[in-house]
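1. after the sequence you'll find the predicted model.
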Amino acid sequence: MRQIVLDTETTGLDPASGDRVIEVAAIELFNFVPTGGTFHKLVDPERDIPAEATRVHGFTADMLRGKPRFADIADELLDFLGEAEIVAHNAPFDFGFLDAELARAGRPTLDRGRMVDSLDIAKRRYPGLPNSLDALCRRLGVDNSMRTSHNALLDVKLLAEVFLALMGGKQPGLELASGPARRGGAAAAEEAPIIRTPRPIVPSEEELAAHAAFVAKKLKEAVWLQPPFAEPPEPAS
């Protein structure tokens, strides 16, 4: 299963009032394991950035002037997203902004059936508790000490760790596979599967007798010696 963990930064809170996306970051997961695939772009919003927004994410209009416009990165973003589920914290916010930008660029909007809201998952798991990204990092033991502002690239890395913890995700290297490891390329196809020969442990007659004596001495009415577990007595000859 392929999923994309995504985060955006914007000039404000409402795309309907003209606010724009200024940063998009995404990380690829496969079967709840990060693959190393990433997408990250800074975007020229083609407008000013209010001071209150700058205080949140640290970006000014001057810093982003000359960066690609969203229309310039739209196709690359859609290619990276593919048909995967898209995980975001307060996902309707990110989907709303991306849909507005995609529509402005003449591209198809995102299917809401692909949306996975990690905030909704956290609220169901921890009802009544704070479920911001910072709160979840503290609760789930994810190190967010470097997070001094809302930066999409950092936030999406933290969110991926939080999401995997929320979902009981697997850690790389702990998967059991019946064939070659998923590494991609010709090398993976040429790898032979690991075959392990069963090595059954069969007790000797002496060991069985010693165990029976121990049970008879230490345990009274052992469950496995009582009907219906006990073997029926052999018929008399």
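-> Sure thing, it's come through. Only a predicted model underlies this, so the values are computations on that prediction, with no experimental measurement involved.

2. can we go C-alpha only for contacts and neighbour counts from here?
-> Noted.

3. quick one: the helices in this protein?
-> 51-57, 61-64, 70-81, 91-104, 118-125, 133-140, 152-166, 185-190, 205-218 (DSSP state H).

4. distance to residue 43 for the ones you listed - can I get that in a markdown table?
-> Putting the helices of the chain into a markdown table (distance: least, CA to CA, whole Å) gives the following:
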| stretch | distance to residue 43 |
| --- | --- |
| helix 51-57 | 13 |
| helix 61-64 | 7 |
| helix 70-81 | 6 |
| helix 91-104 | 11 |
| helix 118-125 | 25 |
| helix 133-140 | 23 |
| helix 152-166 | 12 |
| helix 185-190 | 33 |
| helix 205-218 | 73 |
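
5. try this one next to it:
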Amino acid sequence: MRQIVLDTETTGINPKLGNRIIEIGCVELNNRMLTGNNFHVYINPERDSEEGALNVHGLTTEFLSDKPKFHQIVDDLRAYIQGAEVIIHNAPFDLGFLNHEFKLLNLPDFSSHIGGVIDTLVHAKELHPGKRNSLDALCDRYGVSNSHRKLHGALLDAELLADVYLSMTRGQNSLGMDAEEEVVSGAELLEPVPLADIIFLPATEDELAAHAATLAGLDKAVKGQCIWTATTTPPAAA
């Protein structure tokens, strides 16, 4: 089975605000074996990165200025990922950006070119409920060395994630006796509030979508869960 471990770097956290992809890194697995047939490109987004994103990836506008634009690499990307199962950490973030880039070029969604998606963040939460499940935390948990990771890079992160994924899916590697503290539910921290005089205005679908996109971006920036997601996700059933 052909699988592609994929990661992106972007100018910000929300493509609907004009943010773009600036780096794509992919690592190929064939029957759970690394093949060395990787895909890696830097992309000129034709805009500056937001300060927070720049602090994460360090890819300056000057560095990206002579790199190809997305429309110049999209055919190679489509050929590379065609029909493969794609493995991503916090998949909604990367897929949101990739689908947006394809839409700008009037192409079918990125998702329509692949054979399925595995979200390692979802898988990690199922295996380690209440624990830190960022890429760095998973590297520590599974003994994957990331000491050379000073800034986020799409290819480096895809390589680390490939090692983490293979370790996660090899079988249970411990008796689950980790001493990490469980995340406290946000509901446990709140005092009861009288509701009699409160008027509830439900969010619109657009507002909910924008909120979800922002949270996915924050989760992506920390390669795991931001504090809002961590404190509002219901605890896993015993």
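-> That came through, no problem. Just so it is clear, the structure is predicted and the values come from calculations on it, not from any experiment.

6. dump the helices of the first structure to TSV, plus mean neighbour count and distance to residue 36 of the first structure.
-> As requested, the helices of the first structure are arranged in TSV below (neighbours: other CA atoms under 10 Å; distance: least, CA to CA, whole Å):
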stretch	mean neighbour count	distance to residue 36 of the first structure
helix 51-57	15	25
helix 61-64	14	26
helix 70-81	16	13
helix 91-104	18	22
helix 118-125	16	20
helix 133-140	17	21
helix 152-166	21	11
helix 185-190	10	15
helix 205-218	11	52
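
7. so which of these comes closest to residue 21 of the first structure?
-> helix 91-104 (6.7 Å; CA to CA).

8. now that closest one and helix 70-81, what's the angle there?
-> Calculated by axes from the mean of the first three to the mean of the last three CA atoms, to 10 degrees, helix 91-104 of the first structure forms an angle of 120 degrees with helix 70-81.

9. picking up where we left off before, of the helices of the first structure, which is nearest residue 34 of the first structure?
-> helix 152-166 (8.2 Å).

10. and the contacts of the closest one?
-> 5-9, 23-27, 32, 40, 88-89, 118, 121-122, 133, 136-137, 140, 142, 144, 147, 169-170 (CA atoms under 8 Å, 6 or more residues apart in numbering).

11. if we can go back for a sec, out of the helices of the first structure, nearest to residue 15 of the first structure?
-> helix 91-104 (5.7 Å).

12. pull the contacting residues for residue 131 of the first structure.
-> By CA under 8 Å, 6+ apart, the contact list for residue 131 of the first structure reads 119, 122, 123.

13. closest one to residue 213 of the first structure out of those residues, please.
-> Nearest member of those to residue 213 of the first structure, counting by CA to CA, is residue 122, at 54.6 Å.

14. that closest one matches what in the second structure?
-> Counting by TM-score structural alignment, residue 122 of the first structure corresponds to residue 124 in the second structure.

15. ok, its match - contacts?
-> 133, 168.

16. how much space separates it from residue 219 of the second structure?
-> 14 Å (CA to CA, to the nearest Å).

17. and for residue 227 of the second structure?
-> Counting by CA to CA, the separation of residue 227 of the second structure from residue 219 of the second structure is 9 Å.

18. between the two, who's got more neighbours?
-> residue 219 (23 against 14; other CA atoms under 10 Å).

19. wait, a strand at that one?
-> No - applying DSSP: H, G, I helix; E, B strand; the rest coil, one finds residue 219 of the second structure to be helix, outside a strand.

20. ok, the residue nearest in space to the middle of the first structure to residue 62 of the first structure distance?
-> Using CA atoms, centre = their mean, the residue of the first structure that lies closest to the mean C-alpha position is residue 164, 4.0 Å off. Distance, residue 164 of the first structure to residue 62 of the first structure, using CA to CA: 36 Å.

21. again with residue 108 of the first structure
-> 30 Å.

22. one more: residue 39 of the first structure?
-> With CA to CA as the criterion, residue 39 of the first structure and residue 62 of the first structure are 23 Å apart.

23. with residue 79 of the first structure instead?
-> Distance from residue 79 of the first structure to residue 62 of the first structure, counting by CA to CA: 29 Å.

24. again, but for residue 146 of the first structure
-> Residue 146 of the first structure is 24 Å from residue 62 of the first structure, by CA to CA.

25. check residue 17 of the first structure too.
-> Distance from residue 17 of the first structure to residue 62 of the first structure, by CA to CA: 21 Å.

26. corresponding residue for residue 221 of the second structure in the first structure?
-> In the first structure, no residue is paired with residue 221 of the second structure, using TM-score structural alignment.

27. how many residues are close by residue 221 of the second structure?
-> 22.

28. got the contact list for it?
-> Contacts of residue 221 of the second structure by CA under 8 Å, 6+ apart are 13, 53, 56.

29. my guess is the last one contacts residue 151. True?
-> This points to residue 56 of the second structure. Yes - taking CA atoms under 8 Å as the definition, residue 56 of the second structure is a contact partner of residue 151 at 6.0 Å.

30. quick check: closest non-adjacent residue to residue 65 of the first structure.
-> residue 44 (5.6 Å; CA to CA, 6 or more residues apart in numbering).

31. what's the end-to-end length of stretch 58-77 of the second structure?
-> Rule used - CA to CA; the end-to-end distance of stretch 58-77 of the second structure is 23 Å.

32. burial measure for the residue mapped onto residue 36 of the first structure from the second structure, as a count.
-> Structural alignment (TM-score structural alignment) places residue 36 of the first structure against residue 36 in the second structure. When neighbours are defined as other CA under 10 Å, residue 36 of the second structure has 9 of them.

33. so what's the residue lying closest to residue 36 of the second structure once chain neighbours are set aside up against?
-> Nearest residue to residue 36 of the second structure, sequence neighbours excluded (CA to CA, 6+ apart): residue 28, at 6.8 Å. By CA under 8 Å, 6+ apart, residue 28 of the second structure lies in contact with 2, 3, 4, 5, 34, 35, 36, 37, 38.
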